[in-house]
Every structure is written in C-alpha cells, then in structure tokens.
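Colleague: dropping a prediction and its sequence here:
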Amino acid sequence: MAREVAFPPANVHHHSPPRSLNYSTTVLSTSAASDSQVMEVGRILQGAKWQYRLVNPLTHGVHISRVFKAEMLPGRERRIPAKWALIKTASPDNTDTMKFPREELNAYNLSSVKSCTSFRALHDIIGDPEDRGEHAQEPPMLVLEWLDCTLSDVPSKHHLQNYPLFKAVIDAVLRSSVSLGKESLVNTDIKADNILLSAIDTDRPLAKVGDLGVLRQEGITYPVQPYAMRAPEVYQGVGCVQKSQIWALAATLICWIKPGVFGTAGNTIPLFHEGWSVSKLLRLFPDWDPPPIAHAVRRTQFAFGNHLVEHPVPEMSKILSLEEELQGMGIPAVLRDLFRYLLVVDPARRPSAAEVLASPEYQALQQAALASTSRGN
C-alpha cells in the first residue's frame, strides 16, 4: 500500500506586531485572546506580513473550518497585495478540524504548489506555525487569496455557453495536476466547492484550485476522492493515480451541469454509498467490464452495483449511458467531445493532464473561448 505523503515542516516564523502602527481598533495576535475573542467582526489580527480587519464570517455549508472575509491592512510590509483576503482556521466546535490548517500549510510549502499559480495563493500566516506546544489546540490561521465564489455557487444553466469559464476551470485543474505530478502527488479533493472563481461574467474569468490539505502520494489505495468524483480505479482499489484527477475534473463539471449523474445522489439504500455509485458507473458505461477485484470489500461493492444494474430501482433507472446523458445536457459539441475524451474508465487509456493540454479537444475549447471573447459574448 502506498504511504501518505509526509509534507515538509513549515518554515515561517511568528513576528511581533510592528510598534509604529496606530489603528483605533485593538490589534491582537492569536496568543492574546481566546479563539472566540479573536474571531470577532471588526477585530484586527496581526499576521507575519500584514494586518487583517475581520469583515464577516463565511457560513457556506461546505466549510468545516472557520472562515472569514477580511480587509488587508498595512503591517510589517506596507504595500498590500489585494484589498480582501480569506482567513481560515480550525473550528473550535470541531476537534477533527484542528489538524487541517497545519496540513494545508504544509502543502503550501511544497515546491509543486509554490511554483504553480493555478493554486489559490497563501498570502500570510497568523500565529506561529512552529508552535507545537499545544499541538492541534493552537493551529495557525491561514491568510489566503480572496476569490469571489466557488464553482458550486454559480448556476450552471446561465453558463453552458460560457467557453472562457470552462476553459479557465479546466486549465487551472490541469496545470495544478501537472505541477503536483512533479512530486508524485495527487489532489484527492477536486470538486466544485474547491474550484474558486472571480470575474466569471467577463471575457477573462479567473479560476484557481483551493483546499490543499488533502494532497496525497500518488497510488494511495485508501478510498479517497468524493463519491461523485471518484475514479473507477479508486473504487476498484487499484489506487488514486495522476489520471484519477482527470476523471475528477470531468465528473466535477458534469455534476455541476447536471447534479446526480455520478455518486450517491438518489441513493435509497442506506450505507451502500460505494455500491450505489459503482452501479451508476456501470450504467453510464455499459460496455465496461471491470477486471477481477482482489479486495473483498470492493468486490462486494461491485457485486452490489451489478445487482442494481440487473434489478434497477426507480432512481437508478434514471441514469442513462454517458452518451445519452451528454446529449441531454444542452451543452455545445466542443464540451461533449472533451468530456468523452476525459472520461475513459481504463486509466491506462485515459489521457494525462499534459496530454489533455496538448489535445485537439482542449485546443478546440481554447478556440471557442477566443472566438467568444472576440464576439464580446
């Protein structure tokens, strides 16, 4: 079994607040008050580089961690890189989240992440990432690049012809995957909630990949990836490989366009999430003949999936073949061609991220985006 990647330790140190700053609002470091006191609207927090006035909490349903929008203010460094930032830390009400900020900080110390602009940028750190006296009880706060929304926040029905948006999203995920591949890492949590967007209604939308605390060593056989984005080889127990990210990208976009095509949506049988999801794959790809599965639990899941194909319940009967699903989505031919190219059940035949970037299918999308921009659409 492949081991999980051991990230290098963070190499950023805590600095005391600059004495020359004179703000009317009290400036706190994380050691100056309890978490409930620090994370209050209007409070100014001291980072290693800048200061941050908390504007409002973000209560998006997918946030497990505690997340705030903050105004960036001059600090030890006077010139701020942006007006807004996102501050992310562990939730005091959920001890399981205590490790997340440090894991994500470790990811940001990887050269494959630091060198790639397709990832959401880490601006600064609040607190001391090297302080391990209390371990997970005092995790650092991450100051991250602000983007307007996530892909899941955007109604797909208004953007089915938005070629620049599709191009931006696909480009960000592909280029981030190429970069991670240099260190034999995979992003196991590609999904609409983790694709961050700005300027979506312009001819140059910006897309970046966020939430990097779940990067893992390529080949990990633990059942990673969300159910709906999970590649066939992960369900089979073969492992999550570089090309599993290609599957996740395509599945993410299809589920954004038509929720429920992949994954557990519509499941009427409790506790059989994997088997239900496998059954959808077997219906989407009726010619797929999976090889024998060695792992007993995974083998049972596939047996259950096959049973649902042969004896479908009403909710499962709604899942058609991939070709029929694509034809019914109302998307342009250039996107249908690209999805067919990406969604190959055999990872040996599925293209890599670099191959997709050089493919005629992706170049056709680029041309469509360029033409759309030229027309002012």
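Modeller: Alright, I've got the coordinates.
Colleague: every contact and neighbour count from this point should use C-alpha atoms.
Modeller: Will do.
Colleague: count the residues that sit near Asn94.
Modeller: 11 (other CA atoms under 10 Å).
Colleague: how about the helices in the chain?
Modeller: 35-38, 100-108, 111-114, 163-181, 232-235, 244-257, 273-284, 296-310, 314-317, 322-327, 333-342, 353-357, 360-375 (DSSP state H).
Colleague: deepest-packed of those helices, please.
Modeller: Comparing these by mean neighbour count (mean count of other CA atoms under 10 Å), helix 273-284 ranks first with a mean of 25.
Colleague: tilt between that helix and helix 296-310?
Modeller: 50 degrees (axes from the mean of the first three to the mean of the last three CA atoms, to 10 degrees).
Colleague: point out the other helices and strands that helix 273-284 packs with.
Modeller: Where contact means 3 or more CA pairs under 8 Å, 6 or more residues apart in numbering; DSSP states H and E, helix 273-284 is packed against helix 232-235, helix 296-310.
Colleague: outside of the first one itself, list whatever touches it.
Modeller: Put plainly, it is helix 232-235. 221-224, 239-240, 244, 274, 278, 281, 298, 345-347 (CA atoms under 8 Å, 6 or more residues apart in numbering).
Colleague: closest one of those to Ala168?
Modeller: Taking CA to CA as the measure, Ala168 sits nearest to Ser244 out of the contacts of helix 232-235, at 19.8 Å.
Colleague: nearest spatial neighbour of the closest one, skipping sequence neighbours?
Modeller: Nearest residue to Ser244, sequence neighbours excluded (CA to CA, 6 or more residues apart in numbering): Ala231, at 5.4 Å.
Colleague: and that neighbour, how many residues sit next to it?
Modeller: 30.
Colleague: next one: Ser152
Modeller: Ser152 has 18 nearby residues by other CA under 10 Å.
Colleague: contact partners for it?
Modeller: So Ser152 contacts Ala192, Asp193, Trp256 (CA under 8 Å, 6+ apart).
Colleague: hang on, the earlier thing: check the contacts of helix 232-235 against Glu324 and report the nearest one.
Modeller: When the contacts of helix 232-235 are compared against Glu324 (criterion: CA to CA), the nearest one is Leu281, at 13.6 Å.
Colleague: was I right to think that closest one contacts Phe262?
Modeller: Yes: using CA atoms under 8 Å, Leu281 is in contact with Phe262, at 7.3 Å.
Colleague: ok, back up a step: looking at the contacts of Ser152, which is nearest His159?
Modeller: Trp256 (10.7 Å).
Colleague: can you give me the distance of the closest one to Met98?
Modeller: Distance, Trp256 to Met98, using CA to CA, to the nearest Å: 30 Å.
Colleague: likewise for Gly213?
Modeller: Remark: distance between Gly213 and Met98 (CA to CA) = 12 Å.
Colleague: again, but for Tyr52
Modeller: 22 Å.
Colleague: those two - which one has more neighbours?
Modeller: Using other CA under 10 Å, the more surrounded residue of Tyr52 and Met98 is Tyr52, with 25 against 21.
Colleague: got another one to weigh against that:
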Amino acid sequence: MALRIGQVLRGAAGKYELVEALKGCSVFKARVLSSRTPSSGGEWAMIKTATSDDEKMVLRREYRNYGIRDIASCAYIRRLRDVVAVPAAVDGEEEEEGGGKGGEGEEMMNTHDPDGLVFEWMDTDLRCVPASRFRGDARLPKGVSRAVLSALDVFRTLGLVHTDVSVNNVFVSDLDGASPVAKLGDLGNLIVQGSTTQRGQSLPCRAPEVWQGLGCRHSSDIWSLGVTLARRLSPHAHFGASDKIIEGHTEAWCIAKIIRRCGPIPDPPADQHNYYQPYREEFALAEQLAVMDNPHDGTRLIKGGTLREELLRLAEPPVSEELVDFIEALLVVDHGGRPVASEALRHAYLRSST
C-alpha cells in the first residue's frame, strides 16, 4: 500500500505519524507519537521503506548490517531506532492507522524482515549545506571528516566497505549549535572487502582503482570522502559527468577529470591486468580528453586546473591550505598510497584546534 502523509505506523518500540515526504513515497519524516524506549530521544524520526524489489533487497541488507554490534553502537553512524510494519490494503480498502483492523498491528510486525526502518532524525544531508556555509564554518569540514573516518574505521575492522560515501549519505544536525553533529548513513550497499570487482560507488565519487575494475576497498571509501569534501567546498563540479559537453563516453569523461584534477592514473599491477583489460579503451580516451582543447573557444575541453588550484581559488570565504593538504592526502591516485581511516584521523589538519 502506498504510504501517505498523516498515516500512523506501528513499530516494535513505538508509533510514528508520517508528516513529510523526503524521497518519493518511500522515505518520510515522522513524528514520534510514543516510544517504549524514552532514551532513544527526539520528537522526530526518519522512516525508510521500499517500493520496488531492488529497494526491498537493499533495505533488508541495511537492516542486517545494523545487526552487527559494532555498527549499531557506533556514535558516528546514523542510529537505527526501530522497525515498522507497513499495512497492506484489505478488500480494496486501506487498513486503519496503526497497522491493521482491530488494532492487530503488533501481530503483523516481522522484526526479522521489517517493512520499514526507523532512524534517528538528522536535520539535513551534506548535499543541502551551501558551499559557502561549509567553507565558512571550520567546524563543519573537520566534524564531517572525523565522523566519516571514524565510521569507516569501524567498517575496516569488520572487513567491510561502505561503497557509497557521498554528500547524499553524510548527515548533519545542529548546524547553528555549539557542536554540529555529523554521521554516516545509508548502509544498504555495504560489501565485504574483496568480494566483488563490480564497479561500485557513484560516478563522481568513484575511485581510480574502481574505474580500473579492481573493486571497492577501504581505500576507495577514503577516496570518496576526499571527493565529498571537495564537492561540498566548491559550487563547481570537479568530479563526475554533470558538466560533460561531448556526446557519450561518460566513463571516459569522469576518468579524465580525475586525471585533470589529481594527476595520471598508473596501470594496475600485472597480476590484475585481467580485471583492467575491459576498460583500457576508456582510459586511453580519458588521457586524450584530459588535455584536449575545445575547438569552439580554444580552451581546454575539461575546464580548470588541479584540485588544489581550484580549491585555493575559492574566496569569500576561502579554503585553508591545511584543509586542501588534508584532501590531497585522501585523494592519492594510487590506492596503496592513501591512508587508512585511523591514519587519516591523525592528520595535522584534524589535530589542530583551528
């Protein structure tokens, strides 16, 4: 049954009224009407459901991931507070609010395969924080970096990879408060490191080794954090294909932008060339695109210089050199040269108080 504003869903530990659609008809802001665990806190919650088979698969996977104690207890990962049942239509009519006719909502609850997940409320995702605001408040890039790296460190100890670190999946609350809070969420695409060579990650955040067909690993998440910081600091599309001005060749364009911003991408080791072979032509074209002139105006086809040059060019407010140094440490093209999360947390930029 399609969910609607004003509908009340019954969870294993509380009841929730849907008050605002956040994403289509599957993600909602909800008012907490009652809770059996008052310590869970907060008047609001976010409820995520699924409307397609693929979404249901991801939802189940995310729920299973929260069954891992180290994930569920991590202060830097968005907290799962409850699960809910979504009532189905009966005899062509919608069921009563609360989860079923005759108040039988609790009997419908399947805590092993829930219809929806209830998460703690976070005020916004990083995508909605203006670039000038993110640059102008030194607490934000530091807080986001510490939170995401701390979450990634947990995944690393478990042998897991998030695969989807981006401005859409980093959440922030209390932006105007004394201590803004940042957390990493959306764990439905977590994988075991080394379990697949499939090209995961979103196009803008995809790491060089993933483009090469070597699969996502912890270092790929580190790369994605670097891209996420750069994307939020600048209003310009330094990575990805949103500014593509040629027909087709989306993959080559994205790779070319990495080359333009961060430098040449070395071939993988000889024993991994079989994974790389299907993508050699993309990389050959990307190397040409990275230096090609635009025939219409004589400028480079891909505008701008290195990422350092582009970030330091920003003004009102500017980006500090210390922050750019930190981002460059994350965006090492050779994945073997990137720090692991625990090492990145000790970077001078994050240790400084200013």
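Modeller: Yep, that arrived. Note that this is a predicted model, so its numbers are computed, not measured.
Colleague: TM-score for this pair?
Modeller: Put the two chains on top of each other and the TM-score (TM-score structural alignment, normalised by the length of structure 2) is 0.83; 318 aligned residues with a CA RMSD of 2.1 Å.
Colleague: ok so, going back, in structure 2, what residue corresponds to the residue nearest to Ser244 of structure 1?
Modeller: Counting by TM-score structural alignment, Ala231 of structure 1 corresponds to Ala207 in structure 2.
Colleague: how many other residues sit next to Ala241 of structure 2?
Modeller: 18.
Colleague: tell me which residue of structure 1 lines up with it.
Modeller: Aligning on TM-score structural alignment places Ala241 of structure 2 opposite Thr264 in structure 1.
Colleague: contacting residues for its match?
Modeller: Thr264 of structure 1 neighbours (CA under 8 Å, 6+ apart): Tyr227, Ala228, His273, Glu274, Trp276, Ser277.
Colleague: and it, how close does it get to Ser279 of structure 1?
Modeller: Thr264 of structure 1 sits 10 Å away from Ser279 of structure 1, going by CA to CA.
Colleague: again, but for Val67 of structure 1
Modeller: On the measure of CA to CA, Val67 of structure 1 and Ser279 of structure 1 end up 36 Å apart.
Colleague: ok, Ile195 of structure 1 next?
Modeller: Noted for Ile195 of structure 1: a distance of 27 Å to Ser279 of structure 1, by CA to CA.
Colleague: could you do Ala207 of structure 1 as well?
Modeller: Applying CA to CA to Ala207 of structure 1 and Ser279 of structure 1 gives a distance of 32 Å.
Colleague: before we move on, what about Ala48 of structure 1?
Modeller: Relative to Ser279 of structure 1, and taking CA to CA, Ala48 of structure 1 is found at 50 Å.
Colleague: apart from its neighbours in sequence, what residue is nearest the alignment partner in structure 2 of Ser279 of structure 1?
Modeller: By TM-score structural alignment, Ser279 of structure 1 lines up with Ala256 in structure 2. Closest residue to Ala256 of structure 2 apart from its sequence neighbours, by CA to CA, 6+ apart: Ala286 at 4.4 Å.
Colleague: that neighbour pairs with which position in structure 1?
Modeller: For Ala286 of structure 2, the aligned residue in structure 1 is Gly305 (criterion: TM-score structural alignment).
Colleague: wait, Val278 of structure 1 touches Arg299, no?
Modeller: No: at 10.8 Å, Val278 of structure 1 does not count as touching Arg299 under the criterion of CA under 8 Å.
Colleague: shared neighbours of those two, anything?
Modeller: Residues touching both Val278 of structure 1 and Arg299 (CA under 8 Å, 6+ apart): none.
Colleague: one step back: what's the residue nearest to Ala256 of structure 2 in contact with, if anything?
Modeller: So Ala286 of structure 2 contacts Ala252, Trp253, Cys254, Ile255, Ala256, Ile259 (CA under 8 Å, 6+ apart).
Colleague: could I get those residues in TSV, plus columns for distance to Thr163 of structure 2?
Modeller: Output for the contacts of Ala286 of structure 2, formatted as TSV (distance: CA to CA, whole Å):
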residue	distance to Thr163 of structure 2
Ala252	21
Trp253	21
Cys254	17
Ile255	18
Ala256	21
Ile259	21
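Colleague: residues contacting the match of Ser279 of structure 1?
Modeller: Phe283, Ala286, Glu287, Gln288, Leu289, Ala290 are the contacts of Ala256 of structure 2 under CA under 8 Å, 6+ apart.
Colleague: relative to Cys254 of structure 2, how far out is the fifth one?
Modeller: Read that as Leu289 of structure 2. Distance from Leu289 of structure 2 to Cys254 of structure 2, by CA to CA: 10 Å.
Colleague: now do Glu310 of structure 2
Modeller: Distance of Glu310 of structure 2 to Cys254 of structure 2, given as CA to CA: 17 Å.
Colleague: show me what Gly67 of structure 2 lines up with in structure 1.
Modeller: Gly67 of structure 2 maps onto Asn109 in structure 1, by TM-score structural alignment.
Colleague: swap that for Gly42 of structure 2, sorry
Modeller: By TM-score structural alignment, Gly42 of structure 2 lines up with Ala82.
Colleague: its match contacts Met72, correct?
Modeller: Yes: with contacts counted by CA under 8 Å, Ala82 of structure 1 reaches Met72, the gap being 6.9 Å.
Colleague: higher neighbour count, those two?
Modeller: Neighbours per residue (other CA under 10 Å) separate Ala82 of structure 1 from Met72, with Met72 holding more: 22 against 12.
Colleague: how about the counterpart of that one in structure 2: what's its closest non-neighbour residue?
Modeller: Residue pairing (TM-score structural alignment): Met72 of structure 1 is matched to Val32 of structure 2. Using CA to CA, 6+ apart and skipping the chain neighbours, the partner closest in space to Val32 of structure 2 is Tyr16 (4.8 Å).
Colleague: what of Arg4 of structure 2?
Modeller: Take Arg4 of structure 2 and drop its neighbours on the chain: the residue closest to it by CA to CA, 6+ apart is Leu18, 7.1 Å away.
Colleague: ditto for Thr228 of structure 2
Modeller: Ser166 (5.3 Å).
Colleague: I figured that neighbour hits Trp223, correct?
Modeller: No: with contact defined as CA under 8 Å, Ser166 of structure 2 does not count as touching Trp223 (10.4 Å).
Colleague: what residues do those two have in common as contacts?
Modeller: Residues touching both Ser166 of structure 2 and Trp223 (CA under 8 Å, 6+ apart): Cys205.
Colleague: from Glu218 of structure 1, how far off is the match of Ala241 of structure 2?
Modeller: To Glu218 of structure 1, Thr264 of structure 1 is 25 Å away according to CA to CA.
Colleague: test my guess that Glu104 of structure 1 contacts Gly210.
Modeller: No: the criterion here is CA under 8 Å, and Glu104 of structure 1 misses it with Gly210 at 9.7 Å.
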